[in-house]
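S.K.: sharing a model prediction with you, sequence too.
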Amino acid sequence: MATRMGRREWERVAAERLLKAGRFLRRTETTADLRAVYRADQSVNDLPYRERWAHDRVVRSTHGVNCTGSCSWKVYVKDGLITWETQQTDYPSVGPDRPEYEPRGCPRGASFSWYTYSPTRIRYPHARGVLLTMYREARARLGDPVAAWAEITEDPRKRRRYQGARGRGGLVRVGWDEALEIAAAAHVHTIARYGPDRVAGFSPIPAMSMASHAVGARFMSLIGAPMLSFYDWYADLPIASPQVFGDQTDVPESADWWDASYLVLWGSNVPVTRTPDAHWMAEARYRGQKVVVVSPDYSDATKFADEWLHPHPGTDAAMAMAMGHVILTEFFVRRPVPYFTEYVKKFTDLPFLVSLVPGKDGELTPGPFVTAADLGLDTGTAEESRRWQPVLVDDRTGDPVAPDGTLGHRWDERSTGRWTLDLGDVDPRLSLLGDAAETAQVVLPRFDVEDGRVRRGVPVRRLDGLLVTTVFDLLLAQYGVRRDGLPGSWPTGYDDASQPCTPAWQEGITSVPAGRVTRIAREFAASAERTGGRAMIVMGAGTNH
């Protein structure tokens, strides 16, 4: 021990002597331990950095332009200009049993002030140079904007010229009046030549400006053109919720990812498009959550995944149908799971009756829902409302009933208190299949082949002259789930690649192995059964596109 201490002391003394020797080489002020020097011969101008940070006040704001994250930011302002922004950290706590919401933000938000004042920010209209040249020449010669646009777009050679220039630059600045004139001329010509339904409108998202969104939507409505959902083009959210329920964003919210035991990111690149919310998914993995990513590319979300399913682009629907085939077969037909059946009875349209109507060739196809008005049921509401009240069969009595909570109860004044999913004493019957059930074959589409159709049997019942079946029975037929006693063309098993919706069938389309799709579908449904529904799919823009 003494020998080791002596060596350490010698090393300390030697180092100190070397440091002192350095003072003779460069005479300058040093720290007491001789380990740092203060140089006065150089100066660092940190004034630009200090000025960049300088501010008069701090205001709370958010980045609502093309983003619905609604993250709260502290914006530092000097002389009316944004100088910097940092994340607010005053979100209320959600409790000790889950992660906090804050800090919310992303790199795009942190650098938003640079975008705001960027010299490359587009502030004026631009047009493709080749198109602008042709338009101005035709406009001067013909004297009519609509005629000028018609000449350009109807001439195959000219049309190819400006369309072929896309993606190659060549944009030039144009005045507002001329830009609006070209746009108006294109609208007028398209409506006159092809009809208003050939004009499709896309408006700014409501989160950015409700006024701008409403103006665009109103314009499309007035000219008779379809209005695209902004979710078709924007970010990473599904369109079903806003179109059906009027919600601004997806349901459930991102915090519920934490509660999922099995999470599938389907076409959703969460770390990139849902940056402030991605931590819910990343942290839930520490609770034992399994994460599966469905994406044709190795996206940023894939690195979080326990498994990665990568179907060919545009084929993921086939994989979803195969998963549905497995789940319906194993969890609804072979072994009905009470939790699943009770759920779909209350929260879906699967028990409702659908009429079967003959086509031109006499073959039956699914028709409209059967309503209370069709069967003359007295539901205590106005006749007009009964036309919007679909009907199901009460399993207790075998009679058709119109349960509360359907569309016909939404606006009828006599339905106060009935706009609810409470079934009361009604027990919806999912399937009409039984010992004495009548059957009929229906023709259903298959989209993987040209003019494809399949003929499959469903159990039916006759009500007031209508031949009816349930949505559930049609669903099983569409997914190719075989049940004893039903006629038609059915898959022989999961390995039958000739029939749509089987795992083997999807493998030929997506390249994802059939066995893997079967296993993931089982895991997803089994997890939902064990946890009471804590299996979740995060839908993304990829599925919309």
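M.R.: Structure received. Numbering: from 1, shown residues only.

S.K.: from now on I want contacts and neighbour counts done on CA atoms only, so please keep to that.
M.R.: OK.

S.K.: how many neighbours does residue 415 have?
M.R.: Using other C-alpha atoms under 10 Å, residue 415 is surrounded by 18 other residues.

S.K.: hang on, it packs against residue 409?
M.R.: Yes: taking C-alpha atoms under 8 Å as the definition, residue 415 is a contact partner of residue 409 at 5.4 Å.

S.K.: grab the longest strand from this structure for me.
M.R.: strand 452-463 (DSSP state E).

S.K.: for that one, name the packing helices and strands.
M.R.: Packing partners of strand 452-463 (3 or more C-alpha pairs under 8 Å, 6 or more residues apart in numbering; DSSP states H and E): strand 438-446, strand 466-470, helix 471-478.

S.K.: which residues in the stretch 251-400 of the chain form strands?
M.R.: With DSSP state E, counting those that start in this stretch as the criterion, the stretch 251-400 of the chain has strands at 262-266, 290-294, 307-309, 353-358, 364-369, 392-393, 400-401.

S.K.: what angle do the first one and strand 290-294 make?
M.R.: Between the axis of strand 262-266 and that of strand 290-294 there is an angle of 20 degrees, by axes from the mean of the first three to the mean of the last three C-alpha atoms, to 10 degrees.

S.K.: gap between residue 104 and residue 298?
M.R.: Distance of residue 104 to residue 298, given as C-alpha to C-alpha, to the nearest Å: 26 Å.

S.K.: okay, now the one to match up with it:
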Amino acid sequence: MASGENQASRQPSELLAPLLPHGEPLEKLLRSAQSLFPGTPSADFRELHRADPRRAERFYRDRWHHDKVVRSTHGVNCTGSCSWKVYVKDGIITWETQQTDYPSTGPDSPEYEPRGCPRGASFSWYTYSPSRVRYPYIRRPLLELWREARARHTDPVDAWASIVEDEARARRYKSYRGKGGFVRAHWAEVLEIIAAAHVHTIEKYGPDRIVGFSPIPAMSQVSYAAGTRFLSLIGGTILSFYDWYADMPIASPQVFGDQTDVPESGDWWNAGYLIIWGTNLPITRTPDAHFMTEARYRGQKVVVVSPDYSDHTKFADDWLAAAPGTDGALAMAMGHVILSEFYRDRRVPYFEEYVKTYTDAPFLVTLRPHGDDYLPGKFLTASDLGDASEAAAFKTVVVDREGNPRIPNGSLGFRWTESGRGRWNLDLGNIDPLLTLYGSHETTVRVALPRFDVGPTEGGGVIRRGVPARRVGGHLVTTVFDLLLAQYAVHRDGLPGEWPAGYDDDQPYTPAWQERITGVPAAAAVRVAREFARNAELSRGRSMICMGAGTNHWYHSDQIYRTFLTLTMLCGCQGVNGGGWAHYVGQEKVRPLTGW
């Protein structure tokens, strides 16, 4: 140690002396070395100051060095499921590029790749953001209660019970909900609380009182599988996307009974007529927007309904700038045009066959007196006709062309019964139901229908329009289709009530009526409705509506959506490639889902 200390205290010239020629000074050696290392020396030649013009270049090259490349994606809830090459150096994500080995879609459709967007390309910065939550947090009152209870009880389940079964303790931590106050906790501690709460709840109330939901498959199929499998194994209740997020299109289960069963974005390419209604595709569906932009070059017409000129509007052939939240009025007016021109004024066999087979349009609805008017009641069912078969109260009825009541397959009474096993389908067989009772009706009645655009209160008012009716099994009935025409203000000779004289008459739900509400010119609404239906007629259903959060995030969004879905069903589009509705949450239907 002493010799080391003495050596450290010696001067550089003394240390280098054994290396210098005899009597050669150090300064002379340093001066001669300048020819090998250009730069500006200090006065004593012991320092060399250099301006390195390639230092930035070396920094740039080091930025892109990596040890390995892994495949991954980004859980940003856009449901794009894009595949990325992630470059890793020393265990740290350094940068990302798009993966380009997707299976080919074949010669008849654009490829899926390249997929990705600027948000994905910069995702590594989010990964290492100082604001990212990387540890469990719990509200302080609950953590304090837990630690106190854990000190008194050796069994974690007993410790949790001592908190939730004590009214004062339970109120203490529950009263802080929504107020913040989170503190960092240990993983083992938090996991023990969760496990103890599960066990206690199951023991006292049963496993079905455990209700949960894990991330949607579009975010992470592995995460979704883990959470769903756990709840299944313990007998818990699994929430749906709609229960959890509360911003999904609830009109989908209302109308179809399922959760947004829409096509993947590649099907936009197959549409002959595309209405983009409330979804800014280049922004919200960035990796898929090319299916829309490329389809225009094969003759697809694009109509955008949007209150503002945004990124997707520039792709439109027609732009309908409806005021925010008024989309339902525009769609009702379009339905008025379609029902008038493609159902009343002339018959389209494809449309009629479609709605008779796949919708409830031909089913009979009872009518009940209400003052001087009638109100639509419930569906006429087999039990109303004296049928005592299994689930007869859930088997709806149609009238065939001979005027006989018939019970077709496909209704609820065939779905959940043993006698309906193998018969739950939409095959009409030899039944040819009447779509309307008009022309074979026994009488006409005036029906009181709600309207919400005017009225003394926000509850709206009433509009009275007539429908054809007849008695079946002692019940006064009409068809869903006849009620639909009345609701959409499509007049037929001989029917009582308040009817518009034409498209320019400002009565619900005409093009002129919607112009006052939406700001969209009546002529534009008529033109787009006519083109949408005519394209569907010629292409057998290849007219599509892309919907999104712009029309969904309203209190009355279910009503808005039902007006859209009525258009797609009246035109025979639902269930057709290139037709129907395509929603912004529909991108779970991508290739990886096949394996799932």
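M.R.: Received, thanks. Note that the structure is a prediction, hence the values are computed from the model and not measured.

S.K.: so what number do they get for TM-score?
M.R.: Put the two chains on top of each other and the TM-score (TM-score structural alignment, normalised by the length of the first structure) is 0.72; 448 aligned residues with a C-alpha RMSD of 3.8 Å.

S.K.: residues in the second structure aligned with the longest strand of the first structure?
M.R.: Under TM-score structural alignment, strand 452-463 of the first structure corresponds to residues 461-472 of the second structure.

S.K.: show residues contacting the matching stretch.
M.R.: Stretch 461-472 of the second structure has contacts (C-alpha atoms under 8 Å, 6 or more residues apart in numbering) with 373, 405, 437-438, 441-455, 476-478, 482-483, 486-487, 489, 495-499.

S.K.: helices of the stretch 151-300 of the first structure, start to end?
M.R.: Under the criterion DSSP state H, counting those that start in this stretch, the stretch 151-300 of the first structure contains helices at 156-164, 176-194, 210-223, 240-244, 270-273, 278-284.

S.K.: of those helices, which is nearest residue 341 of the first structure?
M.R.: Nearest to residue 341 of the first structure among the helices of the stretch 151-300 of the first structure is helix 240-244; the distance by C-alpha to C-alpha comes to 22.9 Å.

S.K.: mean shift of the closest one relative to the second structure?
M.R.: Taken over the aligned residues, the distance from helix 240-244 of the first structure to the second structure averages 5.6 Å (mean C-alpha distance after the TM-score superposition for the first structure).

S.K.: what separates residue 525 of the second structure from residue 302 of the second structure, distance-wise?
M.R.: Taken as C-alpha to C-alpha, the span from residue 525 of the second structure to residue 302 of the second structure is 14 Å.

S.K.: oh sorry, the question was meant for residue 130 of the second structure
M.R.: 43 Å.

S.K.: pick out whichever of those two has more residues nearby.
M.R.: More crowded of residue 130 of the second structure and residue 302, by other C-alpha under 10 Å: residue 302, with 23 against 9.

S.K.: which ones are touching residue 175 of the first structure?
M.R.: Contacts of residue 175 of the first structure by C-alpha under 8 Å, 6+ apart are 124, 125.

S.K.: roughly how far out does the longest helix anywhere in the first structure sit from the chain middle?
M.R.: Longest helix in the first structure, counting residues (DSSP state H): helix 2-25. Centroid separation between helix 2-25 of the first structure and its chain, computed with C-alpha atoms, centre = their mean, to the nearest Å, is 67 Å.

S.K.: what packs against whichever helix or strand comes after that helix?
M.R.: Sequence-wise, the next helix or strand downstream of helix 2-25 of the first structure (DSSP states H and E) is strand 29-30. Under the contact criterion of 3+ C-alpha pairs under 8 Å, 6+ apart, strand 29-30 of the first structure touches strand 37-38.
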